[in-house]
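**Q** 3D model of this:
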Amino acid sequence: MPLTIGQVAERTGLSVHTLRFYEKEGLFAMPVRRVGGQRVYGEAELEWLYLCTRLRASGMPLPMIREYAELVREGPATVEARLSLLRDHRERVTARVAELQGCLDLVSRKVAMYEEHLAAGGDDPLWAGSHLARDAEPERREFRR
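**A** Just a heads-up that it's a prediction; the model follows:
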């Protein structure tokens, strides 16, 4: 059953403005159909939008999504190029997940440190020194550039 742009916005959580922007930027794999001058969307467009929003959420830039959509439009001869594009993106996502896991580990250590301090009644003599030095010392690392 065809959906209007407003219905798609409601179902996807994307604004009407964003849907128009995606269309204008060539992010749809197939052209959005028009009936009586109105955009109409079907299940294929909804599935494509879901893919696009997941790619965006994973950090894929819009120009890369556009490139992917162009490859899809070009057909089966571009399968290897699409695979390559997605593999490259997967590597970036994997690296970002590892970076975020390191951040989570650090925050978790800090939470545990504060919970232990509070559980001990907050009277640990080691906490009498500079709070800035105490918070930074166990976590000193080389900064990556």
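**Q** contacts and neighbour counts: CA atoms only from here.
**A** Fine.
**Q** in this protein, which residue is closest to the centre?
**A** The chain has residue 57 as the residue nearest its centroid, 2.0 Å off, counting by C-alpha atoms, centre = their mean.
**Q** and this one, please, so the two structures can be compared:
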Amino acid sequence: MTTLTPSQAAESLGVSAETLRYWERADILSPVGRDAGGRRVYTDGDLESIDVIKCLRETAMPIRTVREFVELARLGVGTELARLQMLRAHRERVLEDLRRQQDALEHIEHKIAHYEQITGWPR
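**A** Down below sits the predicted model:
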């Protein structure tokens, strides 16, 4: 079993150590183990949980909803359907966000082409 310090865990997952502490305080991340000196140590299981939380947050799932999802996961067996429904609903929100972003990108590309045409750029 791998154990990492907070800074190692943060670096390996692309989040800040402060983010990890915040998620723990916000009861999104289960309290992590401690070494003999009382310092936090992150296990492979912690890293997997952090990776899921990071994914949900990067796709704009509200903290409150992430907390609900994590609480269901902690309860374990019998909560799979509820978690599936949460993830499906979230997927729909993410897909809608992507559609809006794609529409905006197309508009920006159109404007770039327009300004390139009238300015003669790029040369």
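**Q** tm score of chain vs chain?
**A** The TM-score (TM-score structural alignment, normalised by the length of structure 2) is 0.87; 119 aligned residues with a C-alpha RMSD of 1.7 Å.
**Q** element containing residue 65 of structure 1, please.
**A** helix 62-74 (DSSP states H and E).
**Q** who touches that helix?
**A** For helix 62-74 of structure 1, the surrounding residues in contact (C-alpha atoms under 8 Å, 6 or more residues apart in numbering) are 25-30, 52, 55-56, 78-79, 81-82, 85.
**Q** compared with structure 2, how much does that helix deviate?
**A** Average distance, helix 62-74 of structure 1 versus aligned residues of structure 2 after superposition (mean C-alpha distance after the TM-score superposition for structure 1): 0.6 Å.
**Q** tell me the buried residues in stretch 43-61 of structure 1?
**A** 45, 48-49, 52-53, 55, 58, 60 (16 or more other C-alpha atoms under 10 Å).
**Q** stretch 34-41 of structure 2 too?
**A** Quick answer for stretch 34-41 of structure 2 (16+ other C-alpha under 10 Å): 40-41.
**Q** got a list of contacts for that stretch?
**A** Contacts of stretch 34-41 of structure 2 (C-alpha under 8 Å, 6+ apart): 3-6, 32-33.
**Q** one more time with 10 Å
**A** Contacting residues not belonging to stretch 34-41 of structure 2 are listed as 2-9, 21, 31-33, 42 [C-alpha atoms under 10 Å, 6 or more residues apart in numbering].
**Q** of those, which belong to helices?
**A** 6-9, 21 (DSSP state H).
**Q** by neighbour count, which of the residues you listed wins?
**A** Highest neighbour count within these: residue 9, with 22 neighbours (other C-alpha atoms under 10 Å).
**Q** among the contacts of helix 62-74 of structure 1, which ones are buried?
**A** 26-29, 52, 55, 82, 85.
**Q** and the lengthiest helix in structure 1, how far from structure 2 on average?
**A** Longest helix in structure 1, counting residues (DSSP H): helix 79-119. For helix 79-119 of structure 1, the mean distance to aligned residues of structure 2 following superposition is 0.9 Å (mean C-alpha distance after the TM-score superposition for structure 1).
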